[in-house]
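Chemist: What follows is a predicted structure for the sequence shown.
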Amino acid sequence: MPGPPTHPASGPRELPGTGRTAVVTGASSGIGAATATRLAAEGFDVVLGARRMDRLTGLAASIGARALPLDVTDPDSVAAFAGALDRVDVLVNNAGGAFDANPVAEADLDSWARTYEVNVLGTVRLTKALLPALIASGAGDVLFVGSTAGLVSYEGGASYTAAKHGVHTLAETLRLELFDQPVRVVEIAPGMVRTEEFALNRVQDQDRAEAVYRGVREPLVAEDVADCIAWALTRPHHVNVDLLVVRPRAQAAQHKVHREG
């Protein structure tokens, strides 16, 4: 009769990201900061990029990462950032945001331009700069933090939904263009995520910002999205998570949110 099953000897295991360098943009707060923290815990050598170096250096020190100034809307800043990197295996394009909630009839075109510049052009600018290194790594990852706003439109959200639709199309196009290269292209599209700054930056009023989440039982938090990002990036490299949509249970769709009380 066969004997009992044998198991490999227990001992320390190499973390999934060991030896890989991951760049995270918009890393000074919210999803970016949570993602940087999680990837560092997974063994990645994390490089943080953002404009607010005071926040960035504190986070970098706490998680054992490297902080570099980065403004994705500034070509010189992007060039300096890319030039400071010896290698890149993972790029998490997280920098972005929404800056108004106006209907199209009252569109602030300066806000539209800012939204597109940060979310789309800035993402293209950095991706273009780092793509040679990602290909040269032999197992690169480009991950876009999109939004359900890039899949479904809604009233008062045109500037942001237009930009995030652009990010979604960017990810789809890049995946087609890199089909014969050793680079995965991943998009994570969160729904309602409660962070310290997103809604406030959009409506510029604390009460209105809090009203976005009022009565919603357990909206997503930044760490939930970071968990999804880390999961996608730590799959075997032949597995490409093209698009992962993640919402809180209370949000069945863009317009269908259960609010208690």
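Modeler: Happy to help now that I have it.

Chemist: Could you use CA atoms for every contact and neighbour count after this?
Modeler: Will do.

Chemist: The stretch 51-200 of the chain: strands as residue ranges?
Modeler: Assigned strands in the stretch 51-200 of the chain, in chain order: 66-69, 90-93, 140-145, 183-190, 193-194 (criterion: DSSP state E, counting those that start in this stretch).

Chemist: Indicate which one of those is closest to residue 36.
Modeler: strand 90-93 (9.3 Å; C-alpha to C-alpha).

Chemist: Please identify the buried residues of that closest one?
Modeler: 90, 91, 92, 93 (16 or more other C-alpha atoms under 10 Å).

Chemist: Next, format those as JSON lines and append distance to residue 75.
Modeler: Shown next, in JSON lines, are the buried residues of strand 90-93 (distance: C-alpha to C-alpha, whole Å):
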{"residue": "90", "distance to residue 75": "20"}
{"residue": "91", "distance to residue 75": "17"}
{"residue": "92", "distance to residue 75": "18"}
{"residue": "93", "distance to residue 75": "16"}
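
Chemist: Next one for the comparison:
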Amino acid sequence: MGWRQTTSALSKEEQAALLDELLQSGLLLEEDRLLYSMLMPDRVKRMQEVLDLRTNHITILTEGVDDPHNQSAVLRSADAFGVQTLHVVEGRAKFKPNSIIAKSADRWVDVVEHPSIEDAIDRLKADGYQVLATALSEKAVPLENLDVSKPTVLLFGNEHHGVSERALAKADGNYLIPMQGYVQSLNISVAAAISLYDVTTRARHVVTDGYGLKVEEKQRILKNWMVKSLPKRSLGVYKQKGLTAFARETGKTE
């Protein structure tokens, strides 16, 4: 069985144009051309298309979300709405998403773990983010009124206790999702999906510069995605022995 198992839908001219575009734009480094050659061009083109819609202008911070189903659903929503990074402060349970629920979103979204909620908020604020927590309070702003022109972190708390008092004290503000029923709360996975849809949709129209990822970020992520997309056999060789052995054992050269 060959390393490529299907035929590319792209013509040779389209494949050459794609490679040239990736190299010229800086998304693909010369040193990674061999890695690129191990994948279907169609696959890499799809990665490029997704990266063009990715953002870190909006990001998520979860505090003590213990249920793997909820962890997975939040990851899936992040991927669906183009949010590249999920920040996590673990609670009683380790952050271990359910791959079936996540639908492989854990492969495409960067997860950054923090030792404490204070550390997470301090670091994100130092990076220029405003931190907005989900909480029912007199000062809570309706979701649709949030200022999304600024880099924004949406903070979600534990399934049962919500965002902690420590987190609320350090957050820049809090918001709520207006509801018309008797129940005034939503499961975290639902709240995250609704919130992300609203803020990413509005931010794409409001932020004219800086909504998308920088070239350096895209470059790092593209390489990471390409490695994760390698067949198991070639991935093992690549990780254990490096690119030279990878080329020798797969018979691939530039």
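Modeler: Here it is on my side, so go on. Just so you know, these numbers come straight off a predicted model, no measurement behind them.

Chemist: Report the TM-score for the pair.
Modeler: The TM-score (TM-score structural alignment, normalised by the length of structure 2) is 0.36; 127 aligned residues with a C-alpha RMSD of 4.4 Å.

Chemist: Grab the nearest non-local neighbour of residue 48 of structure 2.
Modeler: Leaving aside its sequence neighbours, residue 48 of structure 2 sits nearest to residue 222 (C-alpha to C-alpha, 6 or more residues apart in numbering; 7.6 Å).

Chemist: Could you check how far the one you found is from residue 106 of structure 2?
Modeler: 15 Å (C-alpha to C-alpha, to the nearest Å).

Chemist: what's the answer for residue 122 of structure 2, then?
Modeler: 25 Å.

Chemist: same deal with residue 219 of structure 2?
Modeler: Distance from residue 219 of structure 2 to residue 106 of structure 2, by C-alpha to C-alpha: 19 Å.

Chemist: for residue 206 of structure 2, same thing?
Modeler: 28 Å.

Chemist: Now do the helices in the stretch 151-254 of structure 2.
Modeler: Counting by DSSP state H, counting those that start in this stretch, the stretch 151-254 of structure 2 has these helices, from start to end: 165-170, 188-206, 215-228, 232-250.

Chemist: tell me the SS of the nearest residue to residue 156 of structure 2 once chain neighbours are set aside?
Modeler: Nearest residue to residue 156 of structure 2 in three dimensions, chain neighbours excluded: residue 62, at 4.9 Å (C-alpha to C-alpha, 6+ apart). Here residue 62 of structure 2 is recorded as strand under DSSP: H, G, I helix; E, B strand; the rest coil.

Chemist: quick one: the helices in the stretch 1-150 of structure 2?
Modeler: Counting by DSSP H, counting those that start in this stretch, the helices of the stretch 1-150 of structure 2 are 12-25, 33-37, 41-51, 68-80, 99-102, 105-108, 117-126.

Chemist: Now do the third one: which elements does it pack against?
Modeler: Using 3 or more C-alpha pairs under 8 Å, 6 or more residues apart in numbering; DSSP states H and E as the contact definition, the elements that helix 41-51 of structure 2 packs against are helix 12-25, helix 215-228.

Chemist: Show me what the last one packs onto, helices and strands only.
Modeler: Read it as helix 215-228 of structure 2. Using 3+ C-alpha pairs under 8 Å, 6+ apart, helix 215-228 of structure 2 sits against helix 33-37, helix 41-51, helix 105-108.

Chemist: mind running it again at 10 Å?
Modeler: Other elements packing on helix 215-228 of structure 2 under the criterion 3 or more C-alpha pairs under 10 Å, 6 or more residues apart in numbering; DSSP states H and E are helix 12-25, helix 33-37, helix 41-51, helix 105-108, helix 232-250.

Chemist: So which of those is nearest residue 191 of structure 2?
Modeler: helix 105-108 (18.0 Å).

Chemist: hang on, the earlier thing: residue 122 and residue 106 of structure 2: which has the busier surroundings?
Modeler: Higher neighbour count among residue 122 of structure 2 and residue 106: residue 106, with 20 against 15, using other C-alpha atoms under 10 Å.

Chemist: Not counting residues beside it along the chain, what's closest to that one?
Modeler: residue 75 (6.4 Å).

Chemist: right, and residue 233 of structure 1 touches residue 142 too?
Modeler: Yes - Residue 233 of structure 1 is in contact with residue 142 according to C-alpha atoms under 10 Å; the separation is 9.3 Å.

Chemist: which residues do these two both contact?
Modeler: Residues touching both residue 233 of structure 1 and residue 142 (C-alpha atoms under 10 Å, 6 or more residues apart in numbering): 22, 90, 92, 184, 186.

Chemist: The third one reaches residue 134, doesn't it?
Modeler: No - between residue 92 of structure 1 and residue 134 there is no contact under C-alpha under 10 Å: 11.7 Å.

Chemist: which residues do these two both contact?
Modeler: 127, 141, 142.
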